[in-house]
Each structure stands twice: as structure tokens, then as C-alpha cells.
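[1] next comes the sequence, and after it the predicted model I'd like to discuss.
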Amino acid sequence: MRFTADLHIHSRFSRATSRDLDLQQLWRWAQLKGIRVVGTGDCTHPEWLAELERELVPAEAGLLRLRREPPPDQVPASCRAPVSFLISGEISCIYRKGGRTRKVHCLILLPDFAAAHRLNLQLARIGSLASDGRPILKLDAKDLLAMVLDASPRALLVPAHAWTPHYSIFGACSGFASLSECFDELAPHIHAIETGLSSDPAMNWRLSGLDGVTLISNSDAHSAAKLGREATIFDTELCYDGIHQAIAGGKGVAGTIEFFPEQGKYHADGHRCCGIRFSPEETIAHDYRCPVCGRKLTVGVLHRVELLADRPTGARPALAPPFWSVIPLIDLIGGALRVGSSSKKAETLYFELLQEQGNEFHILLEAPLQKIAARSSATLAAGIARMRAGEVEIEPGYDGKFGTVSVSASEDDAT
């Protein structure tokens, strides 16, 4: 069965997240986006875990559904579809290894509540689980992996947003040069990495050390509306073991839906306070220092990939699944209407399109352009056409500032 999943999200119990991150809103937005399986996020937080156990009941094997679904009028008829949840969470490991402080975020996928309780019992001995939905623990990522596998041999640990500078396995500020450098003899139990918003599969294909490692994408959503800004497409049995086998073996991951990586807030190098954004070559020429204030530049994902890559740009391993780069529909609508994407006018057209055309992924990737034009404008249809063709205008993100990826399209461009 082919379906789309977003397995890395957060709840309202994580810091810097929206209060709307509850199960009902996740259920609603999953349908609006076109997502069949959603991670619960934050399974280590005691209050959120208790809420999950109250509000969810078994669905497909190892997956869960809402005990009481909201009224159907919460979702347009064109978008309505079943939604299942998979127990997941993110843990921030901060520790010393190899003479350096390491900060590695890890995505955890678990087959059942019993495994979540076993893991939490071990983690609670290390530090507080109640202060943040994504707990910060003085714990080696390798030791966390051992605990995860001890909680359940069917559990998975996936290095999260693997390239971001500050909190990732390969990040420039505190990361490693390989999976084995981080996880030592347990590295064979790492079957996948999450590419993150600032990189895409093509960038990761440049590292032969990642051959055989499954590349997955998720939103890391901090509000319900951000669900699905990246996602993974599976073609496997709809159950926990089907997802586990697809990630662990590679077969069954049919592709990913991606940000244009330049839109990610750590793609390029730079220093946001001084407005400096550099390419890797410019950073090297300036000796990794900001030319305005002299402080160290934040080395971005593109630069870090260049440092570790052993293949040229354009290399692609055999049998690597495809990916599709998209711009969020609300941003395309804002551009077509020449208004902010958070404006009432853009929001109204967004929901009108969902009502008439179907979920967001269908509109972005599959819906006939003529139908989009008929229900909205030729300008929007032309913008979607250009996005699908990769004909975009880019100002890369850097040092914590999101980039902009847009299309220039008028009614005359529509086909």
C-alpha cells in the first residue's frame, strides 16, 4: 500500500511550540495535507504519554487511531481519509566524546506503549523527562541507542535533521564525520537518517558512507499547520512492522517530499546578526570569520556536505528512490495574490482549493493545472507548474534565518 507519513513532530509540551499541537488538530491537519500516518512526537513526556494512552486506541498492527474522532465537518469532504498514529519522540543528547562536546538529536520510533514505558524508565534515571517534550539529557547517543533496542528490538533510532550545525550527527558545530564515529560497534543498528529541511537526498547521495542508509524526511513540526512540510512516501504494508522493515531495509520507501533545501534556515554559511551570507568558497576565503565583526561564521549544511562528500554533485546511487521538492501551498497562494501567506485572503483561497481539489500534496504534485486555474487563477497554476519543474528563485537560508524560494509566474505563463 502506498501512503505518506510524517513521523517527526512535537506536541504542545515541547518548548517553542504552538498550543494547538493536540491529537485532534494533528488528525485534522494530516488530512488537509494528505498524510496517512503521523508520529505522536514527545513520547518521553509523562503528561503527553498519558494523554496518548487515554485518547488513542489500536488501529493497524502497531499503529493507533483517535478513540473519538471530531465531527466530519472539521475536514473538507475532498480531504477526508483515515489517520493513524505511530509512537515517536525526539531526544537531545549532549555529552563529551573524542575530546569535544557533542549535541545530537535523535528520533525514536516505538512499536507500542509498553516499549515507551520501558525506555522512559531508563531515561528518567538520566535526567528530567517532564521539563520538555524533547528532553535534553547528558547521554551518549550510542548509549541511547542501546536503551532503545533494550526497550524493544523492533524500535528504531534515526539521527534527526542530520546536517544542521548545532544539534545533529553531522553538524559542523558538534557533529561527527560518520555514523560509526558516533555509534561505534552499534552503528549497524542505524538504518536511516533524517535529511532535515536544509538538505535533500541529492546532497546526501554524495557520501558513499551513506549507501545502504535509508533517507527519510519529516516536518519536525512545531505547529499543526507545519505538518507535512517534509514527509516520506512508503509503499509497504500499513502497520508498524511494514514501516520498520521499509526503513531498516530500504525497500518500501518510495520517495520523499522535500523543502527546496535552500529554504532551510541552515543551508548556507553566514552570520545573521551582521547580515552576512556566504557560499562555502567565500567562507574559506574569509578564514571562517565574519568580515563585519570578526566572529566565527556558522558553517551551514551545504558547506558541511562539501567537506564530507567523496562524490561529485549529481552522483546518484543505484536504486535510490526519487524525491519531490515543493513550496508550501499557502506560500504559493500568497505569492500569486501578492499578499502575505498568513493573510486572511490567502487562507481563504487555501481552504477553497482544498474543498474543491483535495489535499495539499495532491494539489502540489498531481492535480491538473487547468483545474487549479479554473478554481483559483492562472497565475497560481503557473506558479505550481514552475515549482514542479524546479524553476524557482532562491535566496538561501543561513545562521537560523529561513531562506525564500519563490516562483515568478503570471497568467501569460499558465498552460
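    Great, that's in hand. Remember, predicted model here, so these are calculated numbers, not experimental data.
[2] switch to C-alpha atoms for all contacts and neighbour counts from now on
    Fine.
[3] return the residues in contact with Asp1.
    Actually, residue 1 is Met. It isn't Asp. Listed by CA atoms under 8 Å, 6 or more residues apart in numbering, the contact set of Met1 reads Phe234, Asp235, Thr236, Glu237, Leu238.
[4] what's the answer for Tyr288, then?
    Going by CA under 8 Å, 6+ apart, Tyr288 touches Lys296, Leu297, Val299.
[5] ok, the nearest residue to the last one once chain neighbours are set aside to His161 distance?
    So that's Val299. Excluding the flanking residues, the one nearest Val299 by CA to CA, 6 or more residues apart in numbering is Asp269, at 4.7 Å. From Asp269 over to His161 the distance is 17 Å, taken as CA to CA, to the nearest Å.
[6] second one coming, line it up with the first:
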Amino acid sequence: MNTYFADLHIHIGRTRSGKPVKITASNQLTLETIFIEASEHKGMDIIGIIDCHVPEILETLEQGLQEGIWTEIAGGGIQFKQTTMILGSEIEVYDSSCKGPLHVLVFMPAMHEMKQFSEWLAERVKNITLSTQRVYESGRNLQKKVKELGGLFIPAHIFTPHKSLYGSGVTSSLEEVFDPELIDAVELGLSSDTEMASQVSELNEYPFLTNSDAHSHVKIGREYQKLQLNEPSFEELKKALKKKDNRCILSNNGLNPLLGKYYGTTCEKCGAPKVKTDSACGKCRSIRSTKGVSTRLKELADDNVLKPARPPYIHQVPLQFIPGIGPKTLEKLKRAFGTEMVILNQILRDELTQVIPAKTADYILAAREGKLSVVPGGGGVYGKISTKQGTSQ
């Protein structure tokens, strides 16, 4: 068995011809540049690109296979250098069962199945060329189609206030929208971790995933899993989610939830923190608020006495969050040590101080050990690393 890093939620900003895919994503985020960034700079062994239903993306993948730029592997997935890409799609569900739209991720075994899924989806969305389109189909029928094609079905960023399974009162139970038997895992999102999510007992049977939801190159790998697999492929990932044949998730590595941009409840007008969602803001007196993940989880929490044993959740601080590391310093570090995964997880202090100031090296080590103080985020604004080391606030 081998160990692999996997980030399974990465968006495409533009096609090769320059057409938009994920409108809110960077124009520089193309299929080709994602492969290069993930393989050469981030050190990701497995990535999930979740806009592969787009016809031009499928055409680009086909052309790359024909030209030998990347290869389709027997276990499912497309390999470029050291990285295997799992073909995925993010879809918006809003049927009569839920009070608001919510997002799900689906992953297909190979090109053949993704083409079939794209054709099926094209008849049920308004614009198949764009990411995260609303599907005019029930959540349960979507699940059935995914399973018919041998795919994986994963509700996305399940606690965030907007467009998620539990966000802002969309549902109080996943059974309201989905068939519980046809869910393979759930994605926690940037503002929660295993300890927080384990307050909800109906999630006990599902593996937890932590992914970046990257809309730019710099965000790739800010959250990821460490997996134990025989090889990086779709079939091996599927086995890991089921803890089959010694395949498994070894750890979830993600932001301290305090750094997430929806951790705390905030005033919708001025962004000030709020204790209660129905109280007037102490700063501007507005009563409108964005309910944070921490608040929402208090509403969802139940007496979960049968919590299963889960992989450790390691609070990971991306290099870009660390004081003293701007674009130039980051490039210097990568030239010296290789990928960001290596820098974050392996390089010793003495080696770091040969390239960067000792103070910055100490921040990296403190981040690795979970000793950096955090100013909580909320209302769409990320939390911040304090320059004072100690316990997170």
C-alpha cells in the first residue's frame, strides 16, 4: 500500500478556447494549468476536477489522450505526470423536497461514463457549458443515474450558509432530499472539521472528505485527504471510502475551521460578529445576519453517543495564510524544496532558515503543530492568522 494526497473539489475557470466554465473562478484556471499546478507545484497525487461534464472539457481531454499529453488508466482516472485526475461534476439540486438550492459532487469511473452523464445532464440543465448548474430533476433520481453509471455521490460543503445540504435551514435531515443508501461520503467544507460534524448522528455512517473548492491556482490543496491506496485511481478511491481491502482515509487535512469564511455568525450589513441571529447588530443595528457554521451546527447537534472512530483531522494552514509568505517567498521555497506538500509536512527548521527568515520558519512549524492563534472568519471573510502564537481564539 502507498500514501497519496487527494483534493477532490477543483473548478475550471475557462476552457481552452477561453469560454467561461465556473464564472467566479480565475480566468487562468484551465484544465492544463490545473494539471501543472497540482502535479508540479502542489504535490497532489489525486485531484477531482468537478466540471468535466462540459462538452469542450471532454473534447480537450479526448484530444490530450490522442496526443499522449495524459493517459487514461485502467482503474479509472486520467494521469498527468505524478497526478491522477478523477472526472467529476458539481450540480445544484433544488427540488420540491428542499427549501433552497444545495450542491452535490458526482464522480465517474472513466471518460465513457462521464460522456453518458453529460448527455443525460444536458437535457436537464439550462446550460451544459457552465459549472454547478441547477438540475431539473429530483435529488433521488440524480442519485439513481449516478449509481447506474457506477459513480460516486457526495453532498458538497454540507454546512456552509449558502447552497448546502444543512445550510441556512435548507434541510434538517439528508433523508428529506436524498436516498441515504446512495450517498458515498459527505464533504465538510472550509468552516467545519470532524469534531464539529460529528455532532450530527445521521452522518455517522458516511466518510468525511475535506477539499479545497479551489477557484484559483493558489487555493488548490488548501484542504485534502491523505489516502492509503494500492494506486491512485477511481476504483481505489471508491474502496477507500468503503474501507475495503485495507484501503482507507488516513487523515483529513484542512483549515482550522476558525479560518473558514463562514465559521461565525455575522451581521449581513457591516460584517460585525453576532451572538444571536435574531438580535440587532451592536455596531449598525441591522437585524439581518449570515448564520455561521458554528451556529448552525448547534441547531443540528443531537445526542450522538455512537460516534464512529474516524481518521484524525489535522488543522492545516496553507502557506499563503502564514505571515511573511507572499508570492515571491513562496516561489523561493518551492525552488528550494519542491512542492507545497513537502514544505508544509516535511522540511526541517534548519533547512527552512537557509531560505527564509527564522521568524517565518517558526510560523511554518507552529502551523504544522497547531500552535498559531486564529482570528475567526465569518460572513464571507476568511479568518486570519495572528502574529501571536498560542491557542486559537
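    Okay, I see it. Bear in mind the structure is a predicted one, so any value in this text is a computation, not a measurement.
[7] related to what we said a few turns ago, so the residue nearest to Val299 of the first structure, which of the three states?
    strand (DSSP: H, G, I helix; E, B strand; the rest coil).
[8] and it, what pairs with it in the second structure?
    Under the alignment (TM-score structural alignment), Asp269 of the first structure maps onto Thr265 of the second structure.
[9] count of neighbours near that match?
    By other CA atoms under 10 Å, the residues close to Thr265 of the second structure number 25.
[10] any idea which of the contacts of Tyr288 of the first structure has the most stuff around it?
    Ranking the contacts of Tyr288 of the first structure using other CA under 10 Å puts Val299 first, with 27 neighbours.
[11] show me what contacts the equivalent of Leu308 of the first structure over in the second structure?
    Here Leu308 of the first structure is matched to Leu300 in the second structure, going by TM-score structural alignment. By CA under 8 Å, 6+ apart, the contact list for Leu300 of the second structure reads Ser172, Gln199, Val200.
[12] what remains of those residues once you look at the first structure?
    Retained in the first structure: Ser172, Val200, out of the contacts of Leu300 of the second structure (criterion both residues aligned by TM-score structural alignment, their matches' CA atoms under 8 Å).
[13] quick one: buried ones out of the contacts of Leu300 of the second structure?
    Neighbour counting with 16 or more other CA atoms under 10 Å marks Gln199, Val200 as buried within these.
[14] Thr214 of the first structure -> the second structure?
    Match for Thr214 of the first structure (TM-score structural alignment): Pro207.
[15] list the contacts of the nearest residue to its match once chain neighbours are set aside.
    Nearest non-adjacent residue to Pro207 of the second structure, counting by CA to CA, 6+ apart: Ala185, 4.8 Å away. With contacts defined as CA under 8 Å, 6+ apart, the neighbours of Ala185 of the second structure are Phe153, Ile154, Pro155, Tyr206, Pro207, Phe208, Leu209, Leu241.
[16] which residues sit in contact with the counterpart of Asp42 of the first structure in the second structure?
    Taking TM-score structural alignment for the superposition, Asp42 of the first structure sits opposite Asp51 in the second structure. The contact partners of Asp51 of the second structure, by CA under 8 Å, 6+ apart, come to His11, Ile12, Val21, Ile57, Gly88, Ser89, Glu90, Leu130, Ser131, Thr132.
[17] repeat that for 7 Å
    Taking CA atoms under 7 Å, 6 or more residues apart in numbering, we find Asp51 of the second structure in contact with His11, Ile12, Gly88, Ser89, Glu90, Ser131.
[18] could you dump the residues you listed to JSON lines with neighbour count, secondary structure and distance to Gln143 of the second structure?
    Supplementary listing: the contacts of Asp51 of the second structure in JSON lines, determined by neighbours: other CA atoms under 10 Å; DSSP: H, G, I helix; E, B strand; the rest coil; distance: CA to CA, whole Å:
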{"residue": "His11", "neighbour count": "33", "secondary structure": "coil", "distance to Gln143 of the second structure": "21"}
{"residue": "Ile12", "neighbour count": "32", "secondary structure": "coil", "distance to Gln143 of the second structure": "24"}
{"residue": "Gly88", "neighbour count": "27", "secondary structure": "strand", "distance to Gln143 of the second structure": "14"}
{"residue": "Ser89", "neighbour count": "26", "secondary structure": "strand", "distance to Gln143 of the second structure": "13"}
{"residue": "Glu90", "neighbour count": "25", "secondary structure": "strand", "distance to Gln143 of the second structure": "13"}
{"residue": "Ser131", "neighbour count": "24", "secondary structure": "coil", "distance to Gln143 of the second structure": "18"}
